Structure formats: structure tokens, C-alpha cells
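Asker: one predicted model, sequence on top.
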Amino acid sequence: MPNDVLVDQVKDTHQRLLRSVNDALIFLKQVRPLLVIAQEKYANDPSKVKKSPYIVPSIYPGENSVHRSPEQLKAVYQYYNDTGFFQAFLVNMVSEFESFLWDVSYQFLNHNPARFNAKGAPTCAPILMSDLIGEKTKEELIDGVLQTLVDGVFYQKPADYLAYIGGLIGVDLSASVEDFCEIAATRDLVVHNKLIANTVYLSKAKDKSRGALGDTLVIDEAYYEDSIKHIKKIAASINEHIRGKYSTEFEKI
């Protein structure tokens, strides 16, 4: 059954994701050359070991400063230019993509609440008697259940929540699952294990693993941009499927 409201909601959600991802990449491409200039300035500073003070937050009253030499600042700029920015931006991008998936799942269920028990759906908590006899309307109760359901979906592994979303909406995402699972597993290593491959990473990334147990992985410009392509591919598949199935006037972009 056509549903242009759902089509427009998913389209807007998709466009927000694309704008955010593209803006982040534009920012990186513009700021990194500036870091190179600053890095060269510190490299050519005649007082390589003389340290200057820099104000930083403190848990104690008053200002607190740390001291860095031009040589140390050069290393800081090089780290962020080579990998530090890409690590931080990858973590943010994966989070934004998961938010996109959450929003689309909720939007779809809001229009198709009977699909709440699609294969892979987590068990929902029962509705409280206090809610039933309280002031909440039927629509508010359903909305609360759906939000709790979607929250539960994303406590699962990436492979499981992608499988659920694909089954819920009716789109085949299998070709992209392994690539995204590796990206999500790399994100987890940034957050939890200093990018050192562990057994959890290997179990999630499987054949897409970029290293053996104990290896330190690299997140550079090439990996970051490749990750963008994989995420865009999944998001586009979802958006195009919704548009193709539910739009009253399907137009290929």
C-alpha cells in the first residue's frame, strides 16, 4: 500500500545522514592541510625543546597549564593528521549511521505496527497496569512499546540488527553486512582497546578482519573514505527500497 508520508520521512532521515557524513569529510579535507602547515612551523622552530604553557581544564580551582615543546606539538599535529581525526570521526560516523537505522526502523514500525514481531525482534517488556489505567492513550502506549522494541534491537550485534532491519523492511542487506560488521568492530576497538585486534573483533569482523590477534589496526584516510562508501551503500539500499515500494510516484534518483 502506498505511503508517501513514510517515504518522505525516510528520505529526510537519509538526507540528514548524507549531509552529516559529507560535511565531516569536507571539514577533514579542508583542515588537514592546515595541520601540515602548523606541523612544518613547529618542525622549523629554532627552539625545539623550549616548552610553552597551554591552559587546560582542571579539577582544582584556578587555571591549570601544561607545557609542550615545538617538537612535541609537531608530533601531536602529525598524529591527528595521520590517524587521530579519522579515528574520532569514524566513531562519530558509525554512531550517526546507527541513529539513522534506529530512526528508519521506528518510522517504519510507526506506520506498520503489526510488523513489531518480525524475525529477530527482541522481547518487549509487558505494558504496566499503571499505564493501562492511567492517562496514556492507546497511541502513546503503542509508541512506547515501539521505541522500547527498537532500543532493544540495537543492543544486539551489528549482524543481528542489520538482519532484523532487512527482514522488517523487506530489503536484502546481506551483501553489505560483513563490511559494516568490520567497521563497527573497528569502532569498538577505538573506544575499548586502543585499536588492538582482540578475539571480539575477530569474531565480529570474521573474513573481513584487517589483522590477526594482537595486531594494531590502522584508521587512515583510505579506510575512512572506504567506510563512508559502505555506510552510504546500506543507507541508499534502505531508502531506495522504501521509495520503490511505498511511493505513489516512484522516481529514480
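Answerer: Yes, it's here.
Asker: can we go C-alpha only for contacts and neighbour counts from here?
Answerer: Will do.
Asker: after the strand or helix carrying residue 182, which helix or strand is next?
Answerer: Assigning secondary structure by DSSP states H and E places residue 182 in helix 174-192. Downstream of helix 174-192, the next assigned helix or strand under DSSP H and E is helix 199-205.
Asker: got the buried residues for the helix or strand just after that following helix?
Answerer: As assigned by DSSP H and E, the chain's next helix or strand after helix 199-205 is helix 221-246. For helix 221-246, a neighbour-count test (16 or more other Cα atoms under 10 Å) marks 221, 224, 227-228, 230-232, 234-244, 246 as buried.
Asker: what packs against helix 221-246?
Answerer: helix 4-43, helix 85-111, helix 174-192 (3 or more Cα pairs under 8 Å, 6 or more residues apart in numbering; DSSP states H and E).
Asker: adding distance to residue 212 and mean neighbour count, write those out as CSV.
Answerer: Shown next, in CSV, are the helices and strands packed on helix 221-246 (distance: least, Cα to Cα, whole Å; neighbours: other Cα atoms under 10 Å):
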stretch, distance to residue 212, mean neighbour count
helix 4-43, 29, 16
helix 85-111, 20, 19
helix 174-192, 13, 20
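Asker: put this next to the previous one:
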Amino acid sequence: MGKHMGNIPLSKQVYSLHLAFVRKINDVHIFVQQAIPLLNEARDKYEASKHEKDRRYYVPTIGRTKFARRTDQELKNIYERFIENELYENFIVTAVSLFESLLFDVLRLVIYSYPQKLTLNVQGIQVDRTVPIEVLLQSNTLESALEEVIRKRINSISYAMPKAYLEYLNNVAGITISDPVFPDYIEIKATRDVIIHNARIINEIYIQKAGDKSRGKINEKLIMDLDYFNHCIATLKRVSGIIQRDIKQNFPEK
């Protein structure tokens, strides 16, 4: 079973995923580039405002219409927050999610094309080598049973530490994870986790994950600025390119 999706070669399927990812991630960067000047302009307008009273702003609420009240200076502060940090935070989270979707789609395609790779394992990822009886009973064909087993495998891998699932990617697909860009990716993923779970404040978990690439000390706030955002976009594109390149080399068209 060396091909999937209408007998399209694996390398071409992964190439299409890579191109789609790069386009999406470039779109994110273009949007941010275009948005920042507009946000600066709005911030400057509120900063120069002499209006001191609250204005009403619609905010969604279940069951009724509600408005929040803010002064123009408070609006200026909101814009500054997003311009300086929060815009980058949100789009870094988005970028990492897009990349993870690509990575796990690649794993799914490789394993579907070469089911024997289901037997491979790495430290940090538990592999169930048995097929639950309910999967067999609920599947009309061997193919649908295989798809469900792969779905469960990818789901379990997605909860592993980045070092573990990258090692799994290396074992399954022969991806060159020794490239210096991969520690940068692991730090970016650790940053994403701190954004979501610890309000950008560095903790022991971040230090453990990021290792030598750590960008601060415990209890410091991670810097989120344009330079780091650019670094994230470039790094994720580079890793995607390595995956696409190695898939093409390791799984040539037949």
C-alpha cells in the first residue's frame, strides 16, 4: 500500500501540503505587516483625543445585548497592548497550530502508505500494538479499520513532547531532525505553550522544553515582538521545507 488519495504519490501529496502551509503562513505574515500601520494610526488617534468620557462598545453576551464602556485613553492602551505583544502572541499560536496540522497530516499519509510503520516506537510515545475489538466491529472494510487505527495513533502522538514526536517523525519518515532549525522549532512550541497556559511567564516546564534555546529566566515574561514573530514564521517554513525535501528523497515516485 504505497499510495493514497487516488494513487497520487506520497511525495506529491506532501508537497501539496507544504505549499498550502507556506501560503497560509505567508498570508499570516502579510496580514500582520498590513495591520500594524493601521493599528498604530488608530492608537495615535485615541492618544490625541481630548474626549474624556466613556464611549460604549458592543460586546457579545448570551441572551442579551451588552455594551462595555471605555475612554479614548483606555482604547489607546488596548491598541498599544496588541501592537507591542498580543497581536504577535495570537498569531504565533495560530502559526504553530497550522504547522502541527501539517506535521500530523504528513505522519498520517506516511503511515497509511506504509502500515508496517505502525510497529515503530520511540521513547516518550506509547504505542498500542493491538487493535481494539470495537474498531474491527465498527469497520466495514480493512481499509476503514486501518484509517481508524492510524487516527488513534496520530491523536496519541499529538499529546507527546515535541522532542518525542520529532523523533517519531524521524523513525517513520526519515526526516533530518538533526538540522539546527529543529531546536528553534521546539523553543517556539514551548513559547506557544507558555502563551496559552502561563500568560507568557517563563516557568520550569518552558525551561525544560526549550533547553539551550530558552529566551529568559523563570518568572520573566517572554518577549513577543516583530523580530521574534519573523523568526517563528521563517523557522516553521524551514522545517516544513525539510520535511517535504526528505519525504521526496525517502519515498521516490514509483
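Answerer: Structure's in. What do you need? Bear in mind that the values here come from a model prediction, so they are computed numbers and not experimental data.
Asker: and the contacts of the helix holding residue 182 of the first structure?
Answerer: By Cα atoms under 8 Å, 6 or more residues apart in numbering, the residues outside helix 174-192 of the first structure that reach it are 87, 90-91, 94, 158-159, 162-163, 195-197, 200-201, 204-209, 227, 230-231, 233-234.
Asker: do stretch 116-126 of the first structure as well
Answerer: Everything outside stretch 116-126 of the first structure that qualifies as a contact, by Cα under 8 Å, 6+ apart, is 109, 145-146, 148-149, 152-153, 160-161, 163-164, 167-168.
Asker: mind checking which of those residues are buried?
Answerer: By neighbour count, with 16+ other Cα under 10 Å, the contacts of stretch 116-126 of the first structure hold 109, 145-146, 148-149, 153, 160-161, 163-164, 167-168 as buried.
Asker: how far away is residue 92 of the first structure from residue 86 of the first structure?
Answerer: Using Cα to Cα, to the nearest Å, residue 92 of the first structure is found at 10 Å from residue 86 of the first structure.
Asker: now do residue 10 of the first structure
Answerer: Taking Cα to Cα as the measure, residue 10 of the first structure falls 28 Å from residue 86 of the first structure.
Asker: got it, and residue 230 of the first structure?
Answerer: Distance from residue 230 of the first structure to residue 86 of the first structure, by Cα to Cα: 16 Å.
Asker: with residue 188 of the first structure instead?
Answerer: Counting by Cα to Cα, the gap from residue 188 of the first structure to residue 86 of the first structure is 14 Å.
Asker: go on, residue 27 of the first structure?
Answerer: Applying Cα to Cα to residue 27 of the first structure and residue 86 of the first structure gives a distance of 12 Å.
Asker: any idea what residue 35 of the second structure aligns with in the first structure?
Answerer: Under the alignment (TM-score structural alignment), residue 35 of the second structure maps onto residue 31 of the first structure.
Asker: what's the answer for residue 228 of the second structure, then?
Answerer: By TM-score structural alignment, residue 228 of the second structure lines up with residue 223.
Asker: next one: residue 82 of the second structure
Answerer: Under TM-score structural alignment, residue 82 of the second structure pairs with residue 80 in the first structure.
Asker: where does its match land in three-state SS?
Answerer: Here residue 80 of the first structure is helix, with the state taken from DSSP: H, G, I helix; E, B strand; the rest coil.
Asker: for the nearest residue to it once chain neighbours are set aside, give me its contacts.
Answerer: If the residues on either side of it in the chain are set aside, residue 80 of the first structure comes closest to residue 86, at 7.8 Å by Cα to Cα, 6 or more residues apart in numbering. Residues near residue 86 of the first structure by Cα under 8 Å, 6+ apart: 80, 219-221, 224.
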